[in-house]
Structure formats: structure tokens, C-alpha cells
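J.: I'll drop the sequence and a predicted model, then ask my questions.
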Amino acid sequence: MEAQNQQQASTAEIAKKEPTQSERFMAKVVSEFGSSVGEVALTDFQKRLAQNYFISIDGILRSTEEKRIKKSEQYRDPLPVTWANVNMEKLARDVVAMARIGFDPGQPNHINPIPFKNNNTGKYDITFIEGYRGLELKATKYGLDVPDHIIVELVYSTDTFKPIKRDLNNKYEGYEFNINNPFDRGTIVGGFYYHSYSNAPEKNKLVIMTIKDIEKRKPDHASPEFWGGEKDKWEKGKKVGKETVEGWYEQMCRKTVFRAAFSDITIDSQKIDDDYLRLKQMESEYDVAEVEREIKENGNKDIIDITPRGEEDASAGMASEHASDDVPTTAPQPGGDEVLF
């Protein structure tokens, strides 16, 4: 009995010394901060960001592993989606770059982690996809000529919208926009965004998008939970037909116009730093991983179905371009221009 107690005490002591996943993660991030900025100590803000990244990644790993286990053995990847199988060196470098840009996974629609299996390393790489608020942050920080205000609106069939283009009679671009029936605006016919410069109105810019333009930007993997439409209906593990889902069509249309508005800001080459280059590299890696996923999905079906954990809905499907800004926390309010910054 005494020997058994001693063994249990020894096991408990070893377990106590074994660093937790959170401690391992923080140690890697601290080390990477130290190698990149010349000092190991993190500010309180950087520590909070690192904790937010750990919590966010831990959540997506857990949900993805649950989905892996639920798959039949025939289609299940043998490698568990756990911290032990994550490429920690790459993750630490990426987290440092994202944190220094200012992306905070604790904020809605900033940045979203997505795990992909790297067959070359036998590990899972965590890539990051910026949400529409993250896109705003990046454009504001690295933009060449950032507008003072950016206005984004959808136009409905009962609204009155008149664009004013710059010509001999008008010094500046502008528009007239009236919401005639705020509680029943009809169907969406398009949208627009407006770049406004307070001290240089001659640079004001109006871009109009028809509903066709908006829907052309709908991601190939858009989920019915977001854009609406039909999806497979399952009962007791068997597909029994189709069901119609209402989704969040209006919000998705608005976010599409929003993304176009900030993507239209030219990046200033003089502001590009190592963190921005790292971000572009991750975007490229994500594109490559998506192509590989497509090949596997349409080939032998032997693939882990990776679903990103959106800020508002962890169980809905991936919508490629909108991976991290799918279901909004609050619906856009009808009426009035929204000044974003």
C-alpha cells in the first residue's frame, strides 16, 4: 500500500511538472516575440492577445476533432486534431505577426483560425483568415490613402438612390439616398460604398454594385446557414432529403459590399513590414490548402471536413472568403449611413 501511494505521488509530481498546452503555447509565443523584437517580456496587451489566440485555437481544435471522430473509419483521417499534432513553431510565428498587426480573435469578425493537415510534415498547420473587421483594420494600417469615412449601404427596391458622378456640373462625386419605407424595404437590388475625404473632396469615390455583382462574389463553399437555400436533411445519421434554410442573406450581401469597400484601398508599399508579408504568405498557404482540399473532396472523399469556428456560429459550414464573418452578432440597422471610422 505504501509503495502504491509513493507511485501515485510520483506520478502526480511528474504531471505537475508537465507544462499545460496553454503554457507550451505561451512559451513558444514568448520565445518568438523575443527573437523578433529583441526582448522576451510581453506587455499586458500582448499577453491578453496571446491568451485570446490560445482560447480561439483550442476551441476550433476541439470542435474539429469531434467531427473527425464522428466520421466513419473509412473517411476518417487517422491523425487526431489535437495540440500535440499542431506545428507549434509555425503557429508561434504566425500568432506574433497577427498580434503585432492588431488582429484579436477575441473581437468579433477580426481573425479566424482554420486547421489544415500538412501531409509533408504530418502535422496540422493553423492558418488565419481575416474577417471583414480584420480587413478594415489591415486597410487602415497599411493603406496608401485611407478615406476619412467609408459608407456602406444596401439598396432595396423601395429606396430612392441617385448617384452623382463628377462632371462639369459637379465638382465631387456623391449620391442621394432615401429610405422610403424603413420597415418594408422590399428586395435587395444592389449596394454601394462611398470613400469620403473631408479635406480633399475631389477624391471622393462612389462605387455601385448591382445584386448580380454582389452574388458573383458569393463563395463557392457558401453555406446555406449563411446565404440561405437548400441543404441536406439528416435523420438518425441518414440523409432523408432536402430542407430550405432562411440564412442571413441580407447580412451576407452587406458584408460583401463592406469587404469590397476596404479591398479597394491601395496598400502603401512604404508601410509594408514583415508582419504584413507574413499575412500574405498565410493567405497564399490557405489558397493552396483549399485547392488540395477540393482535390481530395472530389476524389476519393478521404478528408477531414474542416469547419472554421465563426465568432457567432461554430457549427456552420465554411464559406471560404467569409470564413470568419458568417453570421452577424447584430443585424445592420435599416436607414442612415454607417460611418465606419
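T.: All right, it came through fine.

J.: C-alpha from now on. contacts and neighbour counts both.
T.: Will do.

J.: top helix in this structure by residue count?
T.: Longest helix in the chain by number of residues (criterion: DSSP state H): helix 44-70.

J.: And that helix, what's buried?
T.: If you call a residue buried by 16 or more other CA atoms under 10 Å, then helix 44-70 has these buried ones: 46-47, 49-54, 56-58, 60-61, 63-65, 67-68.

J.: Now for residue 225, how many residues are close by?
T.: 22 (other CA atoms under 10 Å).

J.: Could you name the specific helix or strand carrying it?
T.: helix 224-227 (DSSP states H and E).

J.: Next one for the comparison:
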Amino acid sequence: MPYPTQLSSYCWLLLFSLLLIPLNVAAKVNAVKIVDGLEHPWSMVFLPDGEILVSERSGQLRRIQHGKLHPKAITGLPHINENGQGGLLGLALHPQFASNRWVYFAYAGQDEETGFSTHLARGHYQDGVLSDVQALFAAKPKSFGERHFGGRIAFDRAGDLYLTLGDRGDQDEAQNLASHHGSLIRLHDDGRIPADNPFVNTPNALPEIWNYGHRNMQGIAIHPQTGSVWTHEHGPQGGDEVNIERAGANYGWPVISYGEEYGGGVIGAGITEQPDMKKPVLYWTPSIAPSGMTFYTGDTYPGWQGSLLVGALKDKLISRITLDGDRYVSEERLLEDVVGRIRDIQQAPDGYLYVLTDETQGALYRLELQ
């Protein structure tokens, strides 16, 4: 046992050593309201001049300038059908937006005889006006269902475009390559089908399909290091998933699932894995109802770089997921039940994270550390 003088020196050395050990202390985050009065906002994009565009599910595209919501909606959009979960959905800017001004948007389009499906279009944007609007894609078949439109958009490093789709409430169609339901779509920026899409030469398969077997993808992001496409999707009662998207892969819905039917009951084969089907990076049971997703690449929030940020509707929170490469490490839950149902979360060019709340009087918030 050390003598008293030795003990004092030993204690100071131990204390100094402990100060050098990084502590995993949960972040304290404030949500600072920027604007409210948005009608079920769904997606947002940040323009180079600081303007923010926000889609409202009811069919309006709104603009926020200098922290204020412009009283007039952007003009020039096609007719948009608000139908259950459908309406004006995801937004994305062309990678060369600063020079070409292309804004991409997903929405519920209708055929009076056959119903609704998720459509994709683009238009030139300038000073509150969308012009030269071009239809690029319409999912088929259409149906009169009100569920699972998907609708998130992202561009990869090569400049190709991805659009997430849901199964439209028809589970088995997610395994049918002759249907767009439950698939991830890949297109060139002008809507052309890439020649190397995996099912271009497959008889009876729809050539836009990049992969399939999804339930309802409502988050998409490009990994900042690998460039791979990541998505998340709603499970049924439990079984929300985060997936890395691979060309031609089958993600299993509804054959394999970590969830169950609403009210109970087995889905598909009642199993969680099958050799020819992809398993998720992580899943949530019970469900958090994920919506919106981004990888954090800034330095505004110390220790967050490389984190995957996911918003949640049902659990009204932000999930910050730490990864080791493609492997899940841990989850930290933030702002639980503070601002309401979170529909989207995105990183702005200034390094701050912003969230949209899915409410009749929805709002845009900026996240700040306390």
C-alpha cells in the first residue's frame, strides 16, 4: 500500500489520466423554431443563396427567405393529388443546380380510370416560379389506395437519380418485377433509363427498377465516404429497417420481416432471413416510424461527424446512429416528444441540421447545442 505522500501523488496522476479519457456524454440539443404555419411539410432543399424550399403534402411548394415564410406559394407545379399519404412529397436539387436551376419533386399523380401513383418531375426554379416542368417518371400500376407512396429523391456521385417507392398497400407486389411497387428506381437526371440497370434485359421486368422487396421507403441518403445509397423504410407493426441499397438485390418484403401484422399475426413466411434476401443494417421493434434521413458531415456538432440522423413520426424524436463502416454501433435518441412528429431532417450548407414537423401547423426548426 502506498504511503500518504505517495497516495497523494497517485491520486493526482489518476485524476489527470481520467481527464484525458473522452467521455460519451449525451448531447443536449435545442430545437429553435425558424418558421411555422406550414401545412404538413414533407421535404426541404437548401439553395446556394440561402433560400429554403419546402414541399407541403397538400400540394404547395413554399419558400423561406431570411428566416421568414413567403406568403405566396411557388407557381408552376403540375396538378398534385393529395390522397391519403400521397401529395407533394420529396425534393432534390440537381448536383449542378447553381448553373442549371433544376429542382426535382415527387408527387401523387392521378389517372381518373386507374387511380394514383408516385410521379417524378423537374422544373427550372427562379424567384418563386417553376418553369419548363418536365415529367420524368410515373410508377405503375396505379391504384386507388391511399398508402405507401415512398417519394424520397437523391443523386449519387455519378449524377444518377434514385426515387424510393412503397408497395401501395399491396404487399405481394413488392416481389413482382413487373410492378414498380416496393422498388428503388434509378434514372439518369433527364429521366432516361441507365443501360446498366440490373433488370434492363430481364423479360417482363420494369427497366427502371434498381432493386426491390421494400415496404415503404421514406428516407434516403448517400454515404459520404463510400458513396453507397442508404435508405430506411417503415415496417408494419415493428420492423422498421435501415438498408444499404445494392443493384438487383431483393430486400425481402413481405417474405421476411422483423414486424407483424397490425393487431398481431405473421407476415409472409414468418421468418427474418432467407439466403437470397438482404438483411438490414439495423431495425426497430417496436416501430419508431422513421421519416427523413441524412449523414452528418459538418463540424457544428462535435463528435457527430459520420453519424446517420433519422427522424421519427410515431416516436417524435431524432435517432443519431453511430456506425463503424457499414456496421451499427449505437443509437442516441434526441428531442423525444419535444417538437412533435418529425417528417424530415437535413443538413444545411452552414453545417446546421434542420427538421420539419408533420403537423397541420408544421414548422421548420434548427438544431442547436445547449
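T.: Happy to help now that I have it. Note that the coordinates shown come from a computational prediction; the quantities given were computed from them, not determined experimentally.

J.: Superpose the two chains and report the TM-score.
T.: In this superposition the chains share a TM-score of 0.25, using TM-score structural alignment, normalised by the length of the first structure; 135 aligned residues with a CA RMSD of 6.2 Å.

J.: Need the three-state assignment for residue 13 of the second structure.
T.: Residue 13 of the second structure falls in the helix class when you classify it by DSSP: H, G, I helix; E, B strand; the rest coil.

J.: what's it in contact with, if anything?
T.: Contacts of residue 13 of the second structure were listed using CA atoms under 8 Å, 6 or more residues apart in numbering, and none were found.

J.: do you know how far it is from residue 19 of the second structure?
T.: Taking CA to CA, to the nearest Å as the measure, residue 13 of the second structure falls 10 Å from residue 19 of the second structure.

J.: Surely residue 110 of the second structure is in contact with residue 117?
T.: Yes. With contacts defined as CA atoms under 8 Å, residue 110 of the second structure counts as touching residue 117 at a distance of 6.7 Å.

J.: Next, please give the residue ranges for the helices of the stretch 151-300 of the first structure.
T.: Along the stretch 151-300 of the first structure, the segments classed as helices by DSSP state H, counting those that start in this stretch run 211-216, 224-227, 249-263, 274-298.

J.: between the ones you listed, which gets nearest to residue 28 of the first structure?
T.: Comparison of the helices of the stretch 151-300 of the first structure against residue 28 of the first structure by CA to CA identifies helix 274-298 as nearest, at 17.3 Å.

J.: Can you name every helix or strand that the closest one contacts?
T.: Helix 274-298 of the first structure is packed against helix 88-101, strand 123-130, with contacts defined by 3 or more CA pairs under 8 Å, 6 or more residues apart in numbering; DSSP states H and E.

J.: ranges for the strands of the stretch 101-250 of the first structure?
T.: If you assign secondary structure with DSSP state E, counting those that start in this stretch, the strands in the stretch 101-250 of the first structure sit at 111-118, 123-130, 149-156, 160-164, 174-178, 188-196, 205-210, 229-235, 238-245.

J.: Could you check how far residue 92 of the first structure is from residue 193 of the first structure?
T.: 37 Å.

J.: To clarify, my last question referred to residue 136 of the first structure.
T.: Between residue 136 of the first structure and residue 193 of the first structure the distance, using CA to CA, works out to 14 Å.

J.: and what of residue 156 of the first structure?
T.: Here the criterion is CA to CA. By it, residue 156 of the first structure lies 15 Å from residue 193 of the first structure.

J.: For the strands of the stretch 101-250 of the first structure, give me TSV that also has distance to residue 257 of the first structure and mean neighbour count.
T.: Below are the strands of the stretch 101-250 of the first structure laid out as TSV (distance: least, CA to CA, whole Å; neighbours: other CA atoms under 10 Å):
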stretch	distance to residue 257 of the first structure	mean neighbour count
strand 111-118	19	23
strand 123-130	16	24
strand 149-156	7	21
strand 160-164	16	14
strand 174-178	16	14
strand 188-196	7	21
strand 205-210	8	17
strand 229-235	20	13
strand 238-245	23	12
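
J.: okay if I get these as a markdown table plus distance to residue 24 of the first structure?
T.: Written out in a markdown table, the entries for the strands of the stretch 101-250 of the first structure read as follows (distance: least, CA to CA, whole Å):
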| stretch | distance to residue 24 of the first structure |
| --- | --- |
| strand 111-118 | 18 |
| strand 123-130 | 16 |
| strand 149-156 | 41 |
| strand 160-164 | 56 |
| strand 174-178 | 54 |
| strand 188-196 | 45 |
| strand 205-210 | 48 |
| strand 229-235 | 40 |
| strand 238-245 | 41 |
